[in-house]
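Engineer: output the structure for:
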Amino acid sequence: MELAFLLIIFMVFFVGSDFVMNVVIPRMKGNFGERRVAAKLRRLRKRDYIVLNNILIPSGQGSSQIDHIVICSSGVFVIETKHYKGWIHGHQKSENWSQTIFKHHTRFKNPIRQNWTHIFALRKIHPNFQKLKYYPIVVFSGRARLKNVTSELPVLYLWQLVRYIRTENHQNRLSPSQMLWIAETIKSTKFKKKKGSKKP
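Structural biologist: The predicted structure is shown next:
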């Protein structure tokens, strides 16, 4: 932790504060949040669930980076992770959501919309993927408080995630062999990174 702090100080003074504050630090926070979610998902039994983390697949002219995918007998859970603090406000149909820390307000892309772009990209991988049941989830892994979030789709705290997945996994749509085929098909989908491609 001390080494990471010293690295940030070095980058602020020698690389450029704008780049560090707007690109490096948010990316570090995102990676930390994704690691926390991945650790939580390891509590799912391997014989019942297949977990894929940090998946990059083609999407139109670019790519779609999916934080986490959980495959089970009921279908495919697609998880968008946000590692934020403060109060979170947003509506499922809004273009942007907002984060409030005291009197400071920051806007960020609607994570529900982001997650739907991931699902659309998954559906295009293989014709059979069109028939799958998808469960989009947004999970906040930091110290955020969902003060004014309106959504018919699940927007959860990290501690709620595993319990929600287990609760929703109650239908036998997929056999173990089908689950494995889906996971291997996703992993084998090659993406050739193009200049300027980034997470939507």
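
Engineer: only C-alpha atoms from now on, for both contacts and neighbour counts.
Structural biologist: Noted.

Engineer: please identify the buried residues of the longest helix along the chain?
Structural biologist: Assignment by DSSP state H gives helix 25-41 as the longest helix of the chain. The neighbour-count check on helix 25-41 (16 or more other Cα atoms under 10 Å) flags 30-38, 41 as buried.

Engineer: could I get those as CSV with distance to V76?
Structural biologist: Shown next, in CSV, are those (distance: Cα to Cα, whole Å):
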residue, distance to V76
G30, 22
N31, 22
F32, 24
G33, 21
E34, 18
R35, 20
R36, 20
V37, 16
A38, 16
L41, 14
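
Engineer: and which of these is nearest to I66?
Structural biologist: E34 (10.4 Å; Cα to Cα).

Engineer: am I right that that closest one is in contact with T81?
Structural biologist: Yes. Using Cα atoms under 8 Å, E34 makes contact with T81 at a distance of 6.3 Å.

Engineer: here is a second sequence; please produce its structure as well for comparison:
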Amino acid sequence: MIPIAIGTEILKSPWFKGKFGEFFVNFSAKHMLNPNTYHLIKNVTLPTDDGSTQIDHIIVSKFGVFVVETKNMKGWIFGNPKQRMWTQKLYKHSSKFQNPLHQNYKHVQTLVSVLGLNDDQVHSVIVFVGDSKAELPFRSLIFDVLV
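Structural biologist: Take a look at the predicted model:
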């Protein structure tokens, strides 16, 4: 019984949910994007002035470099681009999390700096994986993916 209980707790953990969401995006990108046009790089850590930043996925193509931040969440997601924190509402429970646009902005700027690219060559993409519904006042490069 103890191994089952431990396994159940691991499956429910934020760490596992994050890893599963990243796996799902990796799997989808490898199977849905033409490998002659797109190159997937996953789990990249880059140095910053205040430490480091970890990028879930980078997709390089002739169309530009896409920096992908993955969020595996349930419930309703509320926020706007200028808010520092967004809200996840699951039934009667609400919790705050860092605005993924702000999070990915740091990733994009770090990549631009490290590679010497122009801002217009690098694109920020946020992917929500899981049973969530993003109620956002915009839709630019934010995707809901149901698993």
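
Engineer: got a TM-score for the two of them?
Structural biologist: Laid over one another, the chains give 0.88 as their TM-score (TM-score structural alignment, normalised by the length of the second structure), with 144 aligned residues with a Cα RMSD of 2.4 Å.

Engineer: from the contact counts, what lies against the longest helix of the first structure?
Structural biologist: Under the contact criterion of 3 or more Cα pairs under 8 Å, 6 or more residues apart in numbering; DSSP states H and E, helix 25-41 of the first structure touches strand 75-82, helix 158-168.

Engineer: and of those, who's closest to K93 of the first structure?
Structural biologist: That would be strand 75-82 among those, by Cα to Cα, at 16.1 Å.

Engineer: which residues in the second structure does the closest one match up with?
Structural biologist: Aligned using TM-score structural alignment, strand 75-82 of the first structure spans residues 64-71 in the second structure.

Engineer: after superposition, how close is that stretch to the first structure?
Structural biologist: Once fitted to the first structure, stretch 64-71 of the second structure is off its aligned match by 0.5 Å on average (mean Cα distance after the TM-score superposition for the first structure).

Engineer: so which bits of that stretch are buried?
Structural biologist: Neighbour-count burial for stretch 64-71 of the second structure flags 65-71 (criterion: 16+ other Cα under 10 Å).

Engineer: in contact with E80 of the first structure, which residues?
Structural biologist: Applying Cα atoms under 8 Å, 6 or more residues apart in numbering to E80 of the first structure gives the contacts 66-68, 111-112, 114-115, 136-139.

Engineer: which one in the first structure is aligned with G130 of the second structure?
Structural biologist: Match for G130 of the second structure (TM-score structural alignment): G142.

Engineer: how about that match, nearest residue that isn't a chain neighbour?
Structural biologist: H83 (4.6 Å; Cα to Cα, 6 or more residues apart in numbering).

Engineer: so the one you found sits against S141, correct?
Structural biologist: Yes. Taking Cα under 8 Å as the definition, H83 of the first structure is a contact partner of S141 at 4.9 Å.

Engineer: could you measure the aligned partner of N31 of the first structure in the second structure against K42 of the second structure, distance?
Structural biologist: In the second structure, the residue paired with N31 of the first structure according to TM-score structural alignment is K19. In this view, K19 of the second structure and K42 of the second structure are 12 Å apart by Cα to Cα, to the nearest Å.

Engineer: now swap in L101 of the second structure and tell me
Structural biologist: Per Cα to Cα, L101 of the second structure is found 19 Å from K42 of the second structure.

Engineer: that older thread, quick one: which of the helices and strands packed on helix 25-41 of the first structure is nearest P58 of the first structure?
Structural biologist: Nearest of these to P58 of the first structure, taken as Cα to Cα: strand 75-82 at 15.8 Å.

Engineer: list the buried residues in stretch 43-54 of the second structure.
Structural biologist: Those would be 53-54, for stretch 43-54 of the second structure by 16+ other Cα under 10 Å.

Engineer: corresponding residues in the first structure for stretch 80-90 of the second structure?
Structural biologist: The aligned range for stretch 80-90 of the second structure is 91-101, by TM-score structural alignment.

Engineer: okay, how far is it across the matching stretch, tip to tip?
Structural biologist: One end of stretch 91-101 of the first structure sits 19 Å from the other (Cα to Cα).

Engineer: stretch 70-90 of the second structure now?
Structural biologist: 19 Å.

Engineer: buried set for that stretch?
Structural biologist: Neighbour-count burial for stretch 70-90 of the second structure, with 16+ other Cα under 10 Å as criterion, is recorded at 70-79, 85-89.

Engineer: repeat for stretch 104-119 of the second structure
Structural biologist: 104-112.

Engineer: just name whatever secondary elements the one helix or strand L111 of the second structure maps to is in contact with.
Structural biologist: L111 of the second structure belongs to helix 100-115 when assigned by DSSP states H and E. Applying 3+ Cα pairs under 8 Å, 6+ apart, we find helix 100-115 of the second structure packed against strand 38-48, strand 51-61, strand 64-72, strand 122-129.
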